[in-house]
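**Q** this is the structure alone, sequence omitted:
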């Protein structure tokens, strides 16, 4: 009887997870169609569909296929990647406030990318595929420093120490970044300032191809390690008692999460809160088991990022608002809400 009840409970969880994934995919498809019409040049839904199937004018095809679709794809990939990274960081640290932006991982990868911008032309397309690798180095080094300082022998990684260490490291890196920005040319300063605000600057198919393998490969590895994340969430002592290699699993997952966040930051700029909000919404929808939580987090992050990017392009402003600012408007109140709940 108990076994049958467990099977029924597992089936209900799977059915609920599949239903939520289907709903999120439908919402993404709807926002996707709306986003293709967002911008200074308006295209009706019929015109968009007609252009997608090869019936549009040269101007409509240029706007849709060379400007809007690559940017939409980047927004989806970045949102999914940052949400997956945040989900893994929250799992291995057992801290619901962990996020690659809050912990300073984005700042570390951003500093390396800014160094690249300072010494190479920003219009040079040849090193595009090197950007995720450079950001990966910065993100991984920063993550190792933060987790090393937050770790205490016998106690593991303390959640409060992790947050405070990440904020301190992020502040230090931001100071170095500001000094560096003051020493670059005015043209590169303008580009760097826009990038730091979270503008999706890499909006070409080249950047899509540069980011896509990182999201697929590292995201697939996270899915393979979903059960390990479930065990790590139980605590170090219990996880060790269940036979998990706590240190090795945590280190590998940390590097993968940092690498994925760094690759996303390389093409999207300093966008925060997606890795915080996405996993929290997903956890409310499908529960804490990472087999369902990881893909749901990815879709939540992709939807959030796509909505923010669509809003940033659709607002009637003289100049486009960086997507990161729109995300911050949504994420900052939610972060304060989570902080208030954690103190309760």
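**A** Done, it's in. The shown structure was predicted, so the numbers you read here are calculated from the model rather than taken from an experiment.
**Q** from here on, just use CA atoms for contacts and neighbour counts.
**A** Noted.
**Q** for the residue nearest the centre of the chain, which non-adjacent residue is spatially closest?
**A** For the chain, residue 82 is the residue whose C-alpha lies nearest the centre (CA atoms, centre = their mean; 1.2 Å). Distances taken as CA to CA, 6 or more residues apart in numbering place residue 275 nearest to residue 82, at 4.8 Å, with adjacent residues excluded.
**Q** isn't the one you found up against residue 78?
**A** No. Look at residue 275 against residue 78 with CA atoms under 8 Å: they stay out of range, at 10.1 Å.
**Q** what about the residue nearest to the centre of the chain, helix or strand, and which?
**A** Per DSSP states H and E: residue 82 is located in helix 69-93.
**Q** helix or strand next in line after that helix, which one?
**A** Next in sequence after helix 69-93, counting helices and strands by DSSP H and E, comes helix 105-119.
**Q** how far off helix 69-93 does that following helix point, in degrees?
**A** Interaxial angle of helix 105-119 relative to helix 69-93 (axes from the mean of the first three to the mean of the last three CA atoms, to 10 degrees): 140 degrees.
**Q** list the buried residues for whichever helix or strand comes after helix 105-119?
**A** Remark: after helix 105-119, the chain's next helix or strand is helix 131-150, criterion DSSP H and E. Neighbour counts using 16 or more other CA atoms under 10 Å place 131-144, 146-147, 150 of helix 131-150 among the buried residues.
**Q** putting a second one here so we can go through both:
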């Protein structure tokens, strides 16, 4: 048993090192990607405090904030997806698919209706609005998925979430059509998953959510492992199933909503990252949660870099690139996971 645990730990460590090296390489490429190209030597010199004023402007005011946002949001989406799949015991669960992102979008529509900007100190309030929207939708979903005798039924949680997501998205679209032209243009870019125009104030708005919530989730990884055994078995070994499920769901909602508040309505990362991480590091959450974070980071930074480089000078949103990959992958998982999902529920 100890030998198996050591093998899993070593396997996760190797995967983490490889993914971290890939992430660093993608970030370096992303720093050099844009309408104005900077050589690796110029980037290095500017990061160390040198470089021309134009190079400093391009790197520190435009590219670095955008890249840091994609790094943080990728981590948040990867971890929140892993938690959603753990508490629902469904490998097809994803914050975007079950309606959490729709709630965040609703919160953002309310924000832009009042403030009509993402810049300045008001940007610090954006995660609060998206989190509030996500919480409201989550409460509705949980209330509809709750059974007075069985508690929260995982499969009902997924199905109710999909239905609620459709209704909330339609209402959000209706509200967005009532905005003025400039605000509607901004909202449309956000809904498409664009990280264009992000500033350091947006980084500081997102950073505390990632730094505070991710470690808490990691230290509760044993609770996520127990959910895989089934509610009755988990209760039998002393786990407070409903309480732990609600607590972890709340953390996942907060992490997901904060991430999409700055990165936009990007779906599928919460679905793809945990699957890849589970294949690389095994089923235990303390092993694959860090891998899911790195995979989410790598996917989002790569998608943003591809969107900016291939279609210059007209960059496409990172969300569109992720959807182009995630849509077919979701169908693949749907076809191959259906029998297993039925057996688990």
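**A** Yep, it's here. Remember, it's a predicted structure, so these values are computed and weren't measured experimentally.
**Q** got a TM-score for the pair?
**A** The TM-score (TM-score structural alignment, normalised by the length of structure 1) is 0.95; 339 aligned residues with a CA RMSD of 1.4 Å.
**Q** about what we covered before: corresponding residue for the residue nearest to the centre of structure 1 in structure 2?
**A** Matched by TM-score structural alignment, residue 82 of structure 1 corresponds to residue 77 in structure 2.
**Q** what sits closest to residue 96 of structure 2 if chain neighbours are left out?
**A** Spatial nearest neighbour of residue 96 of structure 2, chain neighbours left out: residue 267 (5.2 Å); criterion: CA to CA, 6+ apart.
**Q** measure the one you found to residue 176 of structure 2 for me?
**A** To residue 176 of structure 2, residue 267 of structure 2 is 20 Å away according to CA to CA, to the nearest Å.
**Q** ditto for residue 205 of structure 2
**A** Per CA to CA, residue 205 of structure 2 is found 23 Å from residue 176 of structure 2.
**Q** stretch 214-232 of structure 1 corresponds to what range in structure 2?
**A** Residue span in structure 2 matched to stretch 214-232 of structure 1, by TM-score structural alignment: 209-227.
**Q** mean distance between the helix holding residue 82 of structure 1 and structure 2 after superposition?
**A** If you overlay the two and look at helix 69-93 of structure 1, the average distance to its match in structure 2 is 0.5 Å (mean CA distance after the TM-score superposition for structure 1).
**Q** what's the answer for stretch 15-35 of structure 1, then?
**A** Average distance between stretch 15-35 of structure 1 and its aligned residues in structure 2, after superposition and using mean CA distance after the TM-score superposition for structure 1, equals 0.6 Å.
**Q** off-centre distance for that stretch?
**A** Centroid displacement of stretch 15-35 of structure 1 relative to its chain, using CA atoms, centre = their mean, to the nearest Å, is 18 Å.
**Q** kindly report the same for stretch 52-65 of structure 1.
**A** Relative to the chain's own centre, stretch 52-65 of structure 1 is displaced by 30 Å; criterion: CA atoms, centre = their mean.
**Q** endpoints of that stretch, how far apart?
**A** Across stretch 52-65 of structure 1, first to last residue, CA to CA, it's 8 Å.
**Q** against structure 2, where does it fall?
**A** Residues 47-60 of structure 2 are matched to stretch 52-65 of structure 1 when aligned by TM-score structural alignment.
**Q** also stretch 241-253 of structure 1?
**A** Stretch 241-253 of structure 1 covers residues 236-248 of structure 2 once aligned (TM-score structural alignment).
**Q** how about that stretch: buried residues?
**A** Per 16+ other CA under 10 Å, stretch 236-248 of structure 2 contains these buried residues: 239, 241, 244-245, 248.
**Q** just these: which are in helices?
**A** When these are checked against helices (DSSP state H), the matches are 241, 244-245, 248.
**Q** with respect to residue 29 of structure 2, which of those is nearest?
**A** Checking those against residue 29 of structure 2 by CA to CA gives residue 248 as the nearest, at 35.4 Å.
**Q** does that closest one really touch residue 216, like I thought?
**A** No. Contact criterion CA under 8 Å: residue 248 of structure 2 and residue 216 do not qualify, at 9.3 Å.
**Q** which is the next helix or strand following the longest helix anywhere in structure 1?
**A** Longest helix in structure 1, counting residues (DSSP H): helix 2-35. Counting by DSSP H and E, the element after helix 2-35 of structure 1 in chain order, helix or strand, is helix 45-52.
**Q** helices or strands next to that next one in the packing?
**A** Secondary-structure packing of helix 45-52 of structure 1 (3 or more CA pairs under 8 Å, 6 or more residues apart in numbering; DSSP states H and E): helix 2-35, helix 58-61.
**Q** elements contacting the shortest one?
**A** In this case it means helix 58-61 of structure 1. Packing partners of helix 58-61 of structure 1 (3+ CA pairs under 8 Å, 6+ apart): helix 45-52.
**Q** now the helix it packs on against helix 2-35, angle please.
**A** Using the same axes, to 10 degrees: helix 45-52 of structure 1 against helix 2-35 is 90 degrees.
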